[in-house]
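Engineer: just to be clear, the model below is a prediction. Sequence and coordinates:
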Amino acid sequence: MDTPIYDFLRSYAASGTLRAHMPGHKGNTDAELGELFALDITEINGADSLFEADGIIAQSEHNTSRLYGSKASVFSAGGSTLCIQAMLALMKQERRRVIAVRNVHRAFLNAAALLRLDVQWIMPRYSGGILSGELQLADVAAALAADHTPACVYVTSPDYTGRLADTAALARLCHSYGAKLLVDNAHGAHLAFMEKNQHPIALGADLCCDSAHKMLPALTGAAILHTSCEEYVPRLKQATSLFGSTSPSYLIMASLDLCNRYISESIRDDIAAAMPRLAELRSALSGIYVFADSEPFHITVEAAESGFCGSELAELLRKEGVECEYADDELVILLMSPFSAEEDYRRLQAALESAASGASPVCIEPFSFQPKLPQMALAICEAAFAESEEIPVEEAEGRICASVKVPCPPAIPIAVSGELIDSECIDLFRAYGIKTVLVVKN
């Protein structure tokens, strides 16, 4: 597959052109980041422009759309955050009420504040903490049936642990009510190329975002906004331009361009080779660890159920030269990708075996709770932009949550801007090591 952005950058770098334009490094190859500087440009003649694309960027985006089978796919150099903002802006333009499953990323909450959106929450049936839970279709149906106002439903799938929602069933349900389905597929850019296509666009989602950098060989910040709806095709660029930088990184866009070539030439073979390695790793360690149900490349160890402390396992893995994606006392999340080398699986298996032999057996009582929604006292936007103060969580009961200040990861909201912080919120803050919270100043 052609790579128009990357080819242009390489050609320009080799041309010897005097760069009387931004950026200030002038492509100096003798500097510390010289190899990157040579390919780092701005919107010069022939380089196209992300939000008005009709040249090399448009060509590359068209390649992406063909690979994913979307009506249109557009690039983001601002991660899935920009795509989430754009999806919600489109819903705001259509005056749709927003129904969202609660395990959203902080980016969703910030977008809701910026767009002055009210959100109707659906709580998943959590198990083992707040990072993952099962979504009940009946809960979505009840939310849709409760109000005849045009709606959209927003879900995160895969979630942070790799659990997949039943996107096809959700899409059928939403469309039966005339609602749009939006999917935060940040962790699932590879799903279109599994033996069975599991990508949200193929399963009926109207809009979805992929963080290419999470599961594909792309630079951090590389993401894609897809739609399956013809009516959104001419509106995607305008929606992303509301929030995106007017100086998007050409290095990030070039990495998306090169991802197209990787997908077209190699990803299916790489996935086919990885599947037995992933299965073998889980099988070999099944007598030691309990693994969560997830898409294959998320290796989520249920540490507490396995008789270990996840935080200790993560530290032992670190000593073996393995850095995990996330760990708390209950879970260890390890991310592989289709691009992972065969040797990486051997190293990971050996490290997990070594960590288990060096860890102290413990009995950690897993979370067994179903949190309730805190009471809403202010609109999200009012609380997010109110004067606030940071206080210890122990002093926060009865106070109104201001801007959501949570670690990333997991970035799952315990209390949302405008909600009253109650004793259950405080227990969860403590469980996840969150010591302070921003509250609306009295």
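Structural biologist: Perfect, I can see it now.
Engineer: use CA for all of it now, contacts and neighbours both
Structural biologist: Fine.
Engineer: mind telling me what element Ser65 is part of?
Structural biologist: Using DSSP states H and E, the element containing Ser65 is helix 56-68.
Engineer: run the chain-centre distance for the helix or strand just after that helix.
Structural biologist: Once helix 56-68 ends, the next helix or strand along the chain (criterion: DSSP H and E) is strand 72-76. Its chain's C-alpha centre and that of strand 72-76 lie 16 Å apart, by CA atoms, centre = their mean, to the nearest Å.
Engineer: list the residues that contact His187.
Structural biologist: Residues in contact with His187 (CA atoms under 8 Å, 6 or more residues apart in numbering) are 157-160, 162, 210-211, 214-215.
Engineer: can I assume it sits in a strand?
Structural biologist: No. His187: not assigned to a strand; according to DSSP: H, G, I helix; E, B strand; the rest coil it is coil.
Engineer: just checking, which of the contacts of His187 belong to strands?
Structural biologist: 210-211 (DSSP state E).
Engineer: just name the closest of the contacts of His187 to Leu352, please.
Structural biologist: Taking CA to CA as the measure, Leu352 lies nearest Gly162 of those, at 19.0 Å.
Engineer: the stretch 1-150 of the chain: helices as residue ranges?
Structural biologist: Secondary structure of the stretch 1-150 of the chain by DSSP state H, counting those that start in this stretch: the helices cover 4-14, 34-39, 56-68, 79-93, 106-114, 137-145.
Engineer: so which elements touch the last one?
Structural biologist: Contact partners of helix 137-145 among helices and strands, from 3 or more CA pairs under 8 Å, 6 or more residues apart in numbering; DSSP states H and E: strand 119-122, helix 167-176.
Engineer: dropping in the other structure now:
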Amino acid sequence: MGNRRIKILNYRKEKQPGLLERLTEYAGSDAYPFHMPGHKRREIPDGIPGGFPDPYGIDITEIDGFDNLHHAEGILKDAMDEAAAIYGADRSWYLVNGSTCGILSAVFATTENGGKILTARNCHKAVYHAIYLNRLEAEYLYPEEITEFGINGGIRAEDVRKALEKDAMRCAGNSGDVRGKNTKIQAVLITSPTYEGVVSDIRAIADAAHEYGIPLIVDEAHGAHLEYADQCHSFPKSALEYGADIVIQSLHKTLPCFTQTAILHVKGKFVDQDRVSRYLSMFQTSSPSYLFMAGMERCIRYMDGDGRNGMVRYEERLEHFMERMEGLQVLEVLDREICGKYRTVAGWDPSKIVVSTMRAEDFHGEELAETLRRKYHLEMEMTAPEYVIAMTSLMDTEEGFERLGTALLEIDGALRHCVEPEQQKEKGESKEKERCETPEVTESKVLHPVRRMLICEAMDADTERTAFQDTVGKVSAEFVYLYPPGIPIIAPGEVFTDAIVEKIMAYKAAGLLVQGPADPDADVILTLSSEDGNNGCTGPLILIQ
């Protein structure tokens, strides 16, 4: 037996069971998935005998009669046209590489190489990858902070309008702009709903963009279910209904569809559909999964039928859960009151259960998530320093909501016993006061780094390895973000400050998943070499007030 074979056998012997065995074991456990995908490991109840077929039996390639996603003329074109009609789009495209390929294609379709984009700072990392690949200059919109929960609010339409007006005036005067016409903002991109369910005023933002002939791209990855909530009273409407030009949605996040499935919609006159198709052909795999596409068609058809009634029943389960959560004294669950209390919140998606630990003594998001996982076998979608997110869908059961509600009430009771009676009284009075008053909305929780150069310039420059604690004053050549949700704390070309380093180190100390650097332990980051770090300057990062 050769050395290579011996090495392989030893490797398998030393390792834990393989991925398939681990998945099978997890599926057979009583762990409840308060995380994506939205099917929650359950079959769509659409009456198909036997449910979804054996995947091996229907996994094919582009054979005669089954069309081609990249040149759809038959059954796939019909399926996508049906989706467009359901969602109210001019045209819709299936995405088998997730919302990421939709975001990349949307940005490339609406901007020129070396151009400029106005984007919310709290966008997904895919937006930043598009900025790098198309060598764009990014101007940022900062959401305000909802201090009560330690989360970001929405994007203000007046900030969008101010940025576009300033950009138009500068371009008209050509005030020493060496990049000429390409510096004109060519697209606006925001995320709504956010990971926490916050919805921005899409209609007002779209109106502001359209005044300058600019398309609005909305990353609505967490909002594919909104179209089907027309019989409900608590869900916001989709961005498509409020004037967005391109909307990208992850079917797998909030609907009963396979992981990696998504859809892109175009509506209106501000987007060239042919450019969208061109870039989708570049960013999507040339071997799209027919399992995924069949799953998307099945999901959309179900949601357009029985799924709409299912959303009503789902809303009832959510409302019952929220009624139970009124008994919390230390923990707190985000609710729709934020819509009236915060000026930047135009709507709220109740499918996101955000549980805050901010009022607890020495009990943080990571500890809450670990307690829910270890003691109650409930797996959360996301953990942050001050809260956790339980991600729900219409496929969540009454039993699932009951388990989560009971767990939170028990944990809350245990936390109350750790607080002195007088402190309990103060907490109760404080809670009632918070409900009656409009709290202050402060500057964004997102840090505002200074930009030394563009993302593309920094990523292509000479670099050196630097320990995180020694990065203050240096220019980053890598992204650093907490995942999920994948929003950069710092981007290439930006300068490390004490506050940024402290934030990253605090995340690491809390055991949260810091990603982005090539170093898997995130102890070392690539920074620009001393020579490159002092060359070239596009000025400080513009903060739009």
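Structural biologist: Sure, I can see it. Values in this document were obtained by computation on a predicted structure and should not be read as measured data.
Engineer: just to revisit the earlier point, turn the helices and strands packed on helix 137-145 of structure 1 into a markdown table, columns for distance to Val322 of structure 1 and mean neighbour count.
Structural biologist: Listed next are these as a markdown table, based on distance: least, CA to CA, whole Å; neighbours: other CA atoms under 10 Å:
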| stretch | distance to Val322 of structure 1 | mean neighbour count |
| --- | --- | --- |
| strand 119-122 | 36 | 17 |
| helix 167-176 | 33 | 18 |
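Engineer: next, format those as CSV and append distance to Glu387 of structure 1.
Structural biologist: What follows is these, written out as CSV (distance: least, CA to CA, whole Å):
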stretch, distance to Glu387 of structure 1
strand 119-122, 22
helix 167-176, 38
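Engineer: spatially central residue in structure 1, please.
Structural biologist: Ala186 (3.2 Å; CA atoms, centre = their mean).
Engineer: helix, strand or coil: sort out Arg465 of structure 2 for me.
Structural biologist: strand.
Engineer: in what helix or strand does the closest residue to it other than its chain neighbours lie?
Structural biologist: In this structure, Arg465 of structure 2 finds its nearest non-sequential neighbour in Leu526, 4.7 Å apart by CA to CA, 6 or more residues apart in numbering. Here Leu526 of structure 2 sits within strand 524-528, counting by DSSP H and E.
Engineer: that strand - contacts with which helices or strands?
Structural biologist: The contact analysis (3+ CA pairs under 8 Å, 6+ apart) places strand 524-528 of structure 2 against strand 463-467.
Engineer: average offset of the strand it packs on relative to structure 1?
Structural biologist: Following the fit onto structure 1, the mean deviation recorded for strand 463-467 of structure 2 is 3.9 Å by mean CA distance after the TM-score superposition for structure 1.
Engineer: what's the mean deviation for whichever helix or strand comes after that strand versus structure 1?
Structural biologist: Counting by DSSP H and E, the next helix or strand C-terminal to strand 463-467 of structure 2 is strand 480-482. On superposition with structure 1, the average gap between strand 480-482 of structure 2 and its aligned counterparts reaches 3.3 Å (mean CA distance after the TM-score superposition for structure 1).
Engineer: which ones are touching the equivalent of Asp498 of structure 2 over in structure 1?
Structural biologist: Under the alignment by TM-score structural alignment, Asp498 of structure 2 pairs with Ser423 in structure 1. Contacts for Ser423 of structure 1 (CA under 8 Å, 6+ apart) come out as Glu397.
Engineer: before we move on, what about the one 3 residues further on?
Structural biologist: Contacts were defined as CA under 8 Å, 6+ apart; by that measure Ile426 of structure 1 touches 393-394, 396-397.
Engineer: thinking again about what came up before, tell me the most buried of the helices of the stretch 1-150 of structure 1?
Structural biologist: helix 79-93 (a mean of 23; mean count of other CA atoms under 10 Å).
Engineer: now it against helix 106-114, angle please.
Structural biologist: Interaxial angle, helix 79-93 of structure 1 versus helix 106-114 (axes from the mean of the first three to the mean of the last three CA atoms, to 10 degrees): 40 degrees.
Engineer: average gap between helix 79-93 of structure 1 and structure 2?
Structural biologist: Mean deviation for helix 79-93 of structure 1: 0.9 Å (mean CA distance after the TM-score superposition for structure 1).
Engineer: and that helix, what does it pack onto?
Structural biologist: Against helix 79-93 of structure 1 (3+ CA pairs under 8 Å, 6+ apart) you get helix 106-114, strand 180-184, strand 207-211, strand 223-227, helix 236-241.
Engineer: show me what contacts the closest residue to Leu420 of structure 1 other than its chain neighbours?
Structural biologist: Setting aside the residues directly before and after it, Leu420 of structure 1 is nearest to Ile400 in space (CA to CA, 6+ apart), at 4.6 Å. By CA under 8 Å, 6+ apart, the contact list for Ile400 of structure 1 reads 377-378, 383, 417-421, 439-440.
Engineer: tell me the counterpart of Ile400 of structure 1 in structure 2.
Structural biologist: Under the alignment by TM-score structural alignment, Ile400 of structure 1 pairs with Val475 in structure 2.
Engineer: what of Arg346 of structure 1?
Structural biologist: Correspondence of Arg346 of structure 1 to structure 2, assessed by TM-score structural alignment: Glu402.
Engineer: what's the closest of the helices of the stretch 1-150 of structure 1 to Leu316 of structure 1?
Structural biologist: Short answer: helix 106-114, nearest of those by CA to CA, at 29.6 Å.
Engineer: what sits up against that closest one?
Structural biologist: Under CA under 8 Å, 6+ apart, the answer for helix 106-114 of structure 1 is 81, 84-85, 88, 118-119, 380-382, 384, 404, 406, 411-413, 416-417.
Engineer: which residues touch stretch 411-422 of structure 1?
Structural biologist: With contacts defined as CA under 8 Å, 6+ apart, stretch 411-422 of structure 1 is touched by 102-106, 109, 130-131, 374-384, 396-404, 406, 425, 428-429.
Engineer: buried subset of the residues you listed as a ChimeraX selection?
Structural biologist: Selection command for ChimeraX covering only the buried members of the contacts of stretch 411-422 of structure 1, criterion 16 or more other CA atoms under 10 Å:
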select :102,103,104,105,106,109,130,131,374,376,378,379,380,381,382,383,384,396,399,400,401,402,403,404,406,425,428,429
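Engineer: distance check, the residue mapped onto Tyr132 of structure 2 from structure 1 against Ala396 of structure 1.
Structural biologist: Structural alignment (TM-score structural alignment) places Tyr132 of structure 2 against Ala113 in structure 1. For Ala113 of structure 1, the distance to Ala396 of structure 1 (CA to CA, to the nearest Å) stands at 21 Å.
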